[in-house]
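Sequence first, then the predicted structure, then my questions.
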Amino acid sequence: MTGTRMVVRVMDLADDPAVWAEYDAAHARGNTPQPVLDAQRRHGIADMEIYRAGNRLVMLMYVTDAYDPDALDAESVSDPAISEWHKRMGVLQRAPFSDGTGWPEAPPVFRQSEHP
């Protein structure tokens, strides 16, 4: 995508297949609340994909120069529909590291295009 860059984030779910199914269903087409999607787009997320392998989630965000995670976080707290979504998903999620950071960014360690 022209004018965008990729941001990769990771998160874990509770180690329970029922939780995985609930998370997958919540993210199925038509189930993510429109205010959540609108806020993401308004704050520079051009596209987002979440992949799941067991309880591990990997989020790929394609963001524009307008990407403003702080403004998105602030709106997420102040908008009841978005806040409720995050609370609902937060019950299913487990921070992948001991510091408790949710959805930490994963910097690149390998890029095939940089190798002959």
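Nice, thanks for sending it over. Because the structure is predicted, anything quoted here is derived from the model rather than measured. Numbers count the residues shown, from 1 in each chain.

hey, let's count contacts and neighbours off CA atoms from now on
Noted.

Could you tell me how many residues sit around Ile50?
Ile50 has 14 neighbours, counted by other CA atoms under 10 Å.

before we move on, which element is it in?
strand 45-53 (DSSP states H and E).

Comparison target, given below:
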Amino acid sequence: MKRHCLALDLKDDPHLIAEYEYWHKAENGWPEVRRSILDAEIMDMQIYRTGNRLFMIMETSENYFAAKKAAMDALNPKVQEWEQLMWKFQQPLPWAKEGEKWVMMDQIFQL
């Protein structure tokens, strides 16, 4: 199993942040998006928030590849619809590359 940690910012607006959290409650998530995550060999995914900064932890199988997931998502209309909705709330980190959403974090410490 591999762990991936990523970061992204939300727009700093309490109403948008509340709506973003609404969409991420288990009962409001889209089953097609959940299925796409599992189909990509992501075994567990958690998102944490402080202020408007998001932190995602993904536990994946050894068969997970970000490029493969991106290719699968590009062909999935429901995932594309979800991503468009999420951009209402999200904004790229200042150091993100053009078109980059979630930015991979570097591990700098382990106990």
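Cool, got the structure. Predicted model only: the values in this text are computed from it and were never measured.

Give me the TM-score for these two chains.
Once the chains are laid over each other, their TM-score by TM-score structural alignment, normalised by the length of the second structure reads 0.92; 109 aligned residues with a CA RMSD of 1.1 Å.

just to revisit the earlier point, mean distance between the helix or strand just after the strand holding Ile50 of the first structure and the second structure after superposition?
Where DSSP H and E defines the elements, the next helix or strand beyond strand 45-53 of the first structure is strand 56-63. Superposing on the second structure and averaging over aligned pairs (mean CA distance after the TM-score superposition for the first structure), strand 56-63 of the first structure comes out at 0.3 Å.

In strand 56-63 of the first structure, which residues are buried?
56-63 (16 or more other CA atoms under 10 Å).

For Ser78 of the first structure, see how far away the residue most central in space within the first structure is.
Geometric centre of the first structure, nearest residue: Met59, 5.0 Å, by CA atoms, centre = their mean. Going from Met59 of the first structure to Ser78 of the first structure by CA to CA, to the nearest Å gives 23 Å.

cool, and Gly102 of the first structure?
Distance from Gly102 of the first structure to Ser78 of the first structure, by CA to CA: 19 Å.

Which residue of the two possesses the greater neighbour count?
Remark: of Gly102 of the first structure and Ser78, Gly102 carries more neighbours, 16 against 11, as counted by other CA under 10 Å.

residues in contact with the equivalent of the more buried one over in the second structure?
By TM-score structural alignment, Gly102 of the first structure lines up with Lys101 in the second structure. Counting by CA atoms under 8 Å, 6 or more residues apart in numbering, Lys101 of the second structure touches 8, 91-93.
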